[in-house]
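Peer 1: Next input, structure requested:
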Amino acid sequence: MPSFVTVLDFIGTFAFAISGIRLASAKRFDWFGAYIVGFATAVGGGTIRDLLLDVTPPWMIDPMYLVCTAFAMLFVIIFGKYLIRLNNTFFLFDSIGLALFTVVGFSKAYSMGYSCWIAIIMGSITGAAGGVLRDVFINEIPLIFRKEIYAMACVVGGLVYWFCLKAGIEDYLGQIIGGVTVFLVRILAVKYRITLPILKGDPENL
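Peer 2: Below you'll find the model as predicted:
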């Protein structure tokens, strides 16, 4: 039976792949291009994390990540008209993927014996880096570099997950609480337009 983290990983892969394919379809990519964007969105953050942790990325061992992205592609093809009408579909799937991948990345690094702050960084990379690749591929400014709360939601969720572990809460409950925290921080930040301060400078001196 797959572990709870594995289930979260596959759900996050599906959600992130849909967010990437959804944006690629808005940019009029063909099926192959949209699949590549979706796959890069889904596995990009985890790949960077695993390279830093000196382990083999799971998609190079398990073909289910390729299959999961293919199912996401099929989902968008079948329900594309409905997804386009719902303007918040990208935001929803992106937030779900961000939340799930944050706890997956944190859990993997922490289980390998790394400290809390390294685990939080790995969780943030897992959650946010795939979205950076997606935005680069579709020629958009990555969300992580805008004033929206994005990677900071991963940091907050990682801290909550760590506090849960230190409080003696069961690991899977800590993952749920941490993931829900990431999701809620992202949702509330966008809804109430909570942003980080913008670093101002003189463009004429650049």
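
Peer 1: contacts, neighbours, all on C-alpha from now
Peer 2: Noted.

Peer 1: the helices in the protein, which residues?
Peer 2: Shown for the chain, the helices assigned by DSSP state H span residues 4-26, 31-53, 64-85, 89-111, 116-137, 151-166, 171-191.

Peer 1: can those helices go into a markdown table with extra columns for distance to residue 199?
Peer 2: A markdown table is the format used below for the helices of the chain (distance: least, Cα to Cα, whole Å):
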| stretch | distance to residue 199 |
| --- | --- |
| helix 4-26 | 28 |
| helix 31-53 | 26 |
| helix 64-85 | 34 |
| helix 89-111 | 25 |
| helix 116-137 | 20 |
| helix 151-166 | 16 |
| helix 171-191 | 19 |
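
Peer 1: Please provide the structure for the following sequence as well, for comparison with the first:
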Amino acid sequence: MAERFPTRICGVTLDLIALFDLFGVFVFAISGALAAVRKDMDIFGVTMIALFPAVGGGTLRDIILDVPVFWVVDTTPVWVTFAAAVISFFLSPLLESRLRVLIWADAFGLALFAVLGAGKALDATGSVLIAVMMGVATGVVGGMIRDVVCNDLPLVLRREIYATAAFAGAGTFCLLRGLNVQEDISLWVSVAGAFAVRAAGILLGLSLPRPPR
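Peer 2: Sure, this is the predicted structure:
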């Protein structure tokens, strides 16, 4: 999950970004909660697992960047995660039946988090390399922790296009900012690009090549 962009980056779109940001937290939290439900965990376990994808990537990013951790500054994402965990615990059959919808919502959350994370890192360090790395970490690390704790093969280590989409979004944002494209335009173009890459993977079954045998 990514911290809200500063006002100077999003201007009049700040409220919309904050809303989408919390939507991404909610969807990522549901992905963690459903993984815990499938492992027959109790409600405490479901809540803890929900936190990993919702705030794990952003937490790691902020620790590495040595800035205040976003959910300590503003606890709203934590409360949103708790709500998602409770909903998932009691309504898991309904959510599982809408799994296709959640996959697309997750794709949007991944794209948004990767770009917001890259933007925060770029502001903090001025390094394109660090910004791209932190953008990818923001989008995928929480899900990796979720999968490891649930004893599943992390999604980013499978052949499915996932982390590549985060890389595309973060890289595009840094490129556009380097070309002095307006910041809110850079944001939305990059989110759209990352979402498109992920969508191609979902619709066409694309994957990265494996080494020759």
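
Peer 1: that older thread, just put the helices of structure 1 in a markdown table and tack on distance to residue 143 of structure 1 and mean neighbour count.
Peer 2: Listed next are these as a markdown table, based on distance: least, Cα to Cα, whole Å; neighbours: other Cα atoms under 10 Å:
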| stretch | distance to residue 143 of structure 1 | mean neighbour count |
| --- | --- | --- |
| helix 4-26 | 13 | 23 |
| helix 31-53 | 13 | 22 |
| helix 64-85 | 20 | 16 |
| helix 89-111 | 11 | 25 |
| helix 116-137 | 7 | 25 |
| helix 151-166 | 9 | 22 |
| helix 171-191 | 12 | 20 |
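
Peer 1: which stretch among these comes nearest residue 200 of structure 1?
Peer 2: Evaluated with Cα to Cα, the helices of structure 1 place helix 151-166 nearest to residue 200 of structure 1, the distance being 19.5 Å.

Peer 1: Test my guess that residue 148 of structure 1 contacts residue 195.
Peer 2: Yes. Look at residue 148 of structure 1 against residue 195 with Cα atoms under 8 Å: they come within range, at 5.4 Å.

Peer 1: Identify the contacts common to the two.
Peer 2: residue 189 (Cα atoms under 8 Å, 6 or more residues apart in numbering).

Peer 1: And the two? Which one has more around it.
Peer 2: residue 148 (18 against 13; other Cα atoms under 10 Å).

Peer 1: who's in contact with that one?
Peer 2: With Cα under 8 Å, 6+ apart, residue 148 of structure 1 has these contacts: 189-190, 194-196.

Peer 1: In structure 1, which residues correspond to stretch 58-78 of structure 2?
Peer 2: The aligned range for stretch 58-78 of structure 2 in structure 1 is 46-66, by TM-score structural alignment.

Peer 1: okay, now residue 8 of structure 2: neighbour count?
Peer 2: Other residues within reach of residue 8 of structure 2, judged by other Cα under 10 Å, total 10.

Peer 1: ok, residue 12 of structure 1 to residue 64 of structure 1 distance?
Peer 2: 13 Å (Cα to Cα, to the nearest Å).

Peer 1: er, residue 33 of structure 1 actually
Peer 2: From residue 33 of structure 1 to residue 64 of structure 1 the distance is 19 Å (Cα to Cα).

Peer 1: Appreciated, that's everything.
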